[in-house]
Structure formats: C-alpha cells, structure tokens
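[1] Let me see the structure of the following:
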Amino acid sequence: MEVPFFPTLFITCKTWALRQPFFPTLEDWLVNHPKIYEFSWNNGKTPASSHRFLTLTVLTYISFTFILSQVSRPTLARPVLKSITAVHNIFLLTLSFIMALGCLVSIFSEVPNFNTLVCFPRGKSPTGPLFFWAYIFYLSKIVEFVDTLLIILSNSMKRLSFLHVYHHSMVVIMCYMCLDSAQSSFAMVLVTNCVVHVVMYTYYLFCALGMRPKWKKMVTDFQLLQFWASFLIMAMLVFYHFTGAGCSGILSWCFNAFFIVSLLFLFSDFHAKSYSSSSNKVKGA
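    Next comes the predicted model:
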C-alpha cells in the first residue's frame, strides 16, 4: 500500500535527475567514492560512535555552556570575533550544501522507490552512501556547538536561550539514534534540515560581515516549515510501518517525534514573541 502523489513525484524527480549530464560526475564524487560507498557504522568502532562518547560530548557541552555563561570571560577584539564568526558560517553553510547534495544524489542513485525511502526494511544495516552522509551530518551537529561559544564570546546573552541549548544538545542525540538504529526516512529530514541551514548560515554570514538582511523572519519561517515537513514524513513512516512488514528504527522514531514536537512548540513560541512584538512596536510607532 502506498501514499498517493509522493511516489509519482519521487519517480519524476529521480528520472529528471538521472538524465542530467552532470549527474554521473556527482555520483562518482558523492556516492561511488570508496570511502562513501563502503561506509559502515559500527557502534564503538567508528569514530565518535560509542555511547560513552555521545554522553560525554552532550554533558560537556551543557556544562561548559552553563559555566562560561556564569563566569567572567576573555573578550576578543570585535574584528577578530567577526572574522572567526564569518569563517565558521562559511564552513557550515558550505558543509550543509554538500551534505544536502550528497544525500540527494545518494537517494536518486541508491533508492529504488518512495516506499523504500520512507521505510527501510526491518534489519537494515547502517551502511553505504546514505549512512555516510548521516554520519557527516551527525558530526556537523557537534561542530555547531561552536555557535554557542561564539554567542558567549560576543556577550550576546539574550541569544543564549533554553531553546538554543536544548536544540543543539538534543539534535546530536537524535542524529546518533538515527545512525545506530538505521532509522527510516532520516534521509529526507537530513536534506530539508541542510537546506534550511544553508539559508540560516548565509543570513548569519551577512550579519558577521556587518550587513543586516531584512529576511531574518524568513529563517525562522523556514525552520517552522521544516518541522511541519518532518511531521508529514513521520506520519508517512507510521503509515508504511503499520500497512506493511514494518520499518527499521521505529523506536528511535518515537524519540524523534517527541523531539520535533517540542521544537515546534518552542520555535512557534519564539516566533510569536519575536515577530508579534516587533509588529506591535511598528504599529505603535
């Protein structure tokens, strides 16, 4: 049994992509490279794959964030801080673009149909190109901890909200669980998240360079849209799970469902407080 419309859309997009003259080159670089094609996630053996590493990494991030936000901190010259921030944003927006492209090419190259994309069969092992890009995605979420350090060094403590710390710490756990359980549908979530992050880090880069784009609200709107898309993807996973032979990683899906619901609530609250108050100020001016 299939979800209507999406299988046809998937085949149409896949057929179009495979016909492009540049696709074989992208496939060679982003799918068939031996390091990518032969990737295998082995808990405790693959770098950064042990439960101990995950636990210590998240606890260290939360502890250091709390400590550094409470004590007196070294101050960097503003030009130096801006330069570091700009380099950090360039790195992450470039990496996000490569991850989105790599995962998308892997989907079109490796996944035969929409059903398989949403619902990996039970017993699926986390190997191959899709899981390579999931692994890079997981590591990138640890690199994103630098976002918090830059906020602290810039003394922009209003930006160091519960939402910020909660999001950065929990998303690492989510990515780890997706890899460790070979969770179904993660590839679509990865692509949508990376596309949003390209937009987000481009905005932050402009800010670091002294420009203030007028599309700040669009960044938050994109994030909210991403969460709603994740809901749709998770709903389709449940549909395929209970109308077929079952999907891989359904238990980690439960954790991710809770996490995304909580993020949607927190981001919606942030959106309402940030932009409703702004519009009220404009009306009262």
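[2] contacts, neighbours, all on C-alpha from now
    Will do.
[3] mind listing the helices for the stretch 1-150 of the chain?
    6-18, 23-30, 34-37, 51-70, 78-110, 114-118, 129-143, 145-153 (DSSP state H, counting those that start in this stretch).
[4] which residues sit against the last one?
    Counting by C-alpha atoms under 8 Å, 6 or more residues apart in numbering, helix 145-153 makes contact with 61, 65, 68-69, 73-76, 81, 85, 157, 159-160, 165, 168, all of which sit outside it.
[5] next one: stretch 202-219
    K82, S83, T85, A86, N89, I90, L93, V196, V199, M200, Y275.
[6] how about a cut-off of 10 Å?
    By C-alpha atoms under 10 Å, 6 or more residues apart in numbering, the residues outside stretch 202-219 that reach it are 79, 81-90, 92-94, 196-201, 221, 224-225, 271, 274-275.
[7] From F186, how far out is T55?
    Distance, T55 to F186, using C-alpha to C-alpha, to the nearest Å: 22 Å.
[8] Neighbour count for the two, which is higher?
    Neighbour totals were compared for T55 and F186, and F186 leads with 24 against 11 (other C-alpha atoms under 10 Å).
[9] Next up, the contacts around the more buried one.
    So F186 contacts 117-120, 130-131, 134, 175, 178-179, 230, 233-234, 249, 253 (C-alpha under 10 Å, 6+ apart).
[10] and for comparison, fold this next one:
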Amino acid sequence: MSGQPLIQTLTFWLSEHPSIVGFRWSHAHSWGSTWSFLFTAIAVYLTLSLLLHFTLLLVNRSGRPVPLGPIPAFHSLAMALISFTIFAGITLSSAAEIRETRWFWRRSKTPFQWLLCFPLGTRPSGRVFFWSYMYYLSRFPHMLRTFFTILRRRKLVPFQLFNHSILTVISFLWLEFSQSIQVLAILLTTLVYSVVYGYRFWTAVGLPSACFPVVVNCQIALLGCNVACHVGVLMLHFMRGGCNGIGVWVFNSVLNGVILLAFLNFYVKIHLGFDKKGRTRGGEVKSVAGGGSCSPGLGGKERNGKEL
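    You can find the predicted model right below:
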C-alpha cells in the first residue's frame, strides 16, 4: 500500500502536472525555440570545440591529457538520470494521451501506430510535446562530452561534432513541425542513453567493465530501430490516410541516413581497426571492438564507443 502514493505522486509530476498538460511549443514562450537560437547554439558549439582543440595544440605541446577528475563521471550520472526521467515521463504521458484521445482515432489505428504516426493536424502541445521539448533541451548538455574528449584524448572527432549537431536539429524539427515518429524515437533513444551513460558512470568510478563493447552495440541497436521506425511511418502514411509532418520527415530521414553512413564509416575505421590500406591495426583497438579483452575499466574508455 505504501507504494501506491509514490506511484501516484510520480505520475502527477511526470504526466499530470499543469505545466506538462498545458504545454505549448511557442517561439515567444519556449526557451530556445527559435531558428536563430538553434543555429547560433550549434555555431557556438562548433566554434568552441575547434578553439579548444587548437588551443591545446598550441599550449599543451607535450600531448598529455588534461585531468578532469570526477567531472566526466558526474556528467554521465546526470545524463543517465535525465534520460531516464524523460523516458519515464514520455511513457506515462503517451499512455495518458492514448487513453484520453483514443476515442477520436481508434477506428483508424492502434496505440502503437499512433506512436509512429500522428493524425493530420496535430499541434505541438500537451504532454508528449513537453517531454519532446525536454529531450531537445537535453541535447545541449550532451555536447559537453565533445569537450571531455578533446581535453582527455587531445583529439577532435568530426563524427562527434556532426552527430551532436544533426541530432539537435532533428529534435528541433520534431517540435517545430509536430513530426510523427518522435514519441517512439524519444522512447528508444532515452532508454539507450540511460543504459549507455549509466554504464559510463559505472566504469568511470572504477567498477569492472563488460567483456563486449556496450556503447557500440547500443549505437547499432538504436540506429537499426530508427531505420525500422522510419519504414513504419512511410507505410502508415500511405496505408492509413497520412501522417502529420511527413514533409519534414523526408528531411529527417535524409539526416538519419547520413548519420548512419557516417557511423558505419567511423565504426569500420576505429572499432574494426582498419587503416587506409585495409589492414587491421591490431592491439588494443581490435580487442575492444571485438570484445576480446576484459581488462578492468576498459569499457569506460572512449574507444569503447566514441559517442552517442
């Protein structure tokens, strides 16, 4: 019985609070909701990353990593908690929205189809769009990992810059155009982030790592699910009378396809250990990619999955 009030309290704060129920995406009232803010923020992120990289090349010629202490571990813990909160919030909010609006569309689609395909005319307001907004805002603290990589490894990874920038643009488009697919995409992504950042925190505090590349496997699983979801939206659009935001969905699909190709190229070069001549580099990189080593703490290194 003691657990019932706790569940009710969590349900209220995650899906029934007036700020959540009455949320509306607005350029005038939602922080960071303008196109100018989006492009300025991404430009600042790219500029600061390049400046930090070249500053270290000039100042720290020894090549030694900059000690960050517990900061990366705290960041991983914070991102794991934020991701799980968004996952729980959008799960409860989706259930509430389906329960309250199913009478309107129950003859044309199932709840799972609603998660993929919003009805035409859907506006960016209400519970699920509140958590979509929280997901959009969470993209900015995700970017901090790029600076950790530059400081610790003295290396600027173009895939990181591209990945973080494009995913931020995509999350903005979800809200701006009430795009279908976003609910299921956020559910999958935040669940994977909860696992990945929880694992990074686990290894960062010195606990034993897994005998396989956890982060890389999560990336592959997430990309595979995204491809399946995009195919599902396309099928529902033509079979069920149309999905909201299908125009920007095409642009979103192109961006996701570019991310997939960039990741596969990155994976082949780094995690499979191939150099320009097509030969394996061997050693540590090969063992990490194949999961053939169970060295304590190895999974927490950057090589076990560069970035999500």
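[11] Counting neighbours, which of the contacts of helix 145-153 of the first structure comes out on top?
    T85 leads those on contacts (other C-alpha under 10 Å) with 22 neighbours.
[12] still on that earlier bit, any of the contacts of stretch 202-219 of the first structure buried? List them.
    82, 85-86, 88-90, 92-94, 196-201, 224, 271 (16 or more other C-alpha atoms under 10 Å).
[13] Tell me which stretches of the stretch 101-250 of the second structure form helices.
    Going by DSSP H, counting those that start in this stretch, the stretch 101-250 of the second structure shows helices at 111-116, 127-142, 144-153, 158-176, 182-204, 214-239, 246-266.
[14] Show the contacting residues for the residue sitting nearest the centre point of the first structure.
    The centroid of the first structure falls nearest to N193 when counting by C-alpha atoms, centre = their mean (4.1 Å). N193 of the first structure is in contact with S96, M99, A100, F137, A187, F222, Q223, Q226, F227, S230, counting by C-alpha under 10 Å, 6+ apart.
[15] any idea what the last one aligns with in the second structure?
    Read it as S230 of the first structure. Applying TM-score structural alignment, one finds that S230 of the first structure aligns to N226 in the second structure.
[16] Now its match. Nearest residue, chain neighbours left out?
    A185 (6.9 Å; C-alpha to C-alpha, 6 or more residues apart in numbering).
[17] Now do the same for that neighbour: its match in the first structure.
    Under TM-score structural alignment, A185 of the second structure pairs with V189 in the first structure.
[18] what sits against that match?
    Per C-alpha under 10 Å, 6+ apart, neighbours of V189 of the first structure: A100, Q226, F227, A229, S230, F231, I233, M234.
[19] Just the buried ones from these?
    Using 16+ other C-alpha under 10 Å, the buried members of the contacts of V189 of the first structure are A100, Q226, F227, S230, F231, I233, M234.
[20] Export these as TSV, with columns for distance to F39 of the first structure.
    Output for those, formatted as TSV (distance: C-alpha to C-alpha, whole Å):
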residue	distance to F39 of the first structure
A100	18
Q226	28
F227	29
S230	26
F231	29
I233	25
M234	26
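[21] Tell me the one of those nearest P112 of the first structure?
    I233 (17.7 Å; C-alpha to C-alpha).
[22] contacting residues for that closest one?
    V118, S184, S185, F186, M188, V189, F227, F239.
[23] tell me the contacts of S140 of the first structure?
    Counting by C-alpha under 10 Å, 6+ apart, S140 of the first structure touches L92, L95, S96, M99, A134, V172.
[24] between these, which is closest to H51 of the first structure?
    Looking across the contacts of S140 of the first structure and measuring by C-alpha to C-alpha, the closest to H51 of the first structure is V172, at 12.0 Å.
[25] what's the counterpart of that closest one in the second structure?
    Using TM-score structural alignment, V172 of the first structure pairs with T168 in the second structure.
[26] Relative to F12 of the second structure, how far out is A88 of the second structure?
    Counting by C-alpha to C-alpha - A88 of the second structure and F12 of the second structure are separated by 12 Å.
[27] Which one of those two is surrounded by more residues?
    In this view A88 of the second structure and F12 are compared by other C-alpha under 10 Å, and A88 has more residues nearby, 20 against 15.
[28] didn't that one look like it was pressed against L187?
    Yes: if you go by C-alpha atoms under 10 Å, A88 of the second structure and L187 touch, sitting 8.6 Å apart.
[29] before we move on, back to that, could you provide the contacts of I233 of the first structure in a markdown table, with additional columns for distance to L266 of the first structure?
    A markdown table is the format used below for the contacts of I233 of the first structure (distance: C-alpha to C-alpha, whole Å):
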| residue | distance to L266 of the first structure |
| --- | --- |
| V118 | 26 |
| S184 | 25 |
| S185 | 23 |
| F186 | 22 |
| M188 | 22 |
| V189 | 19 |
| F227 | 11 |
| F239 | 27 |
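[30] tell me which of those residues is nearest to A17 of the first structure?
    M188 (16.3 Å).
[31] can you tell me how far that closest one sits from V111 of the first structure?
    12 Å.
[32] The equivalent of Y204 of the first structure over in the second structure and F212 of the second structure, how far apart?
    Y204 of the first structure maps onto R200 in the second structure when the alignment is built from TM-score structural alignment. Using C-alpha to C-alpha, R200 of the second structure is found at 14 Å from F212 of the second structure.
[33] Please identify which of those two sits among more neighbours.
    R200 (27 against 19).
[34] so what's V80 of the first structure up against?
    With C-alpha under 10 Å, 6+ apart, V80 of the first structure has these contacts: A86.
[35] one step back: quick check: neighbours shared by M188 and V111 of the first structure?
    Listed contacts common to M188 of the first structure and V111 are L117; contacts here mean C-alpha under 10 Å, 6+ apart.
[36] Of these two, which one has the most company?
    M188 (18 against 15).
[37] Report the contact partners of W25 of the second structure.
    With C-alpha under 10 Å, 6+ apart, W25 of the second structure has these contacts: 31, 33, 123-126, 129-130, 132-133, 175-176, 178.
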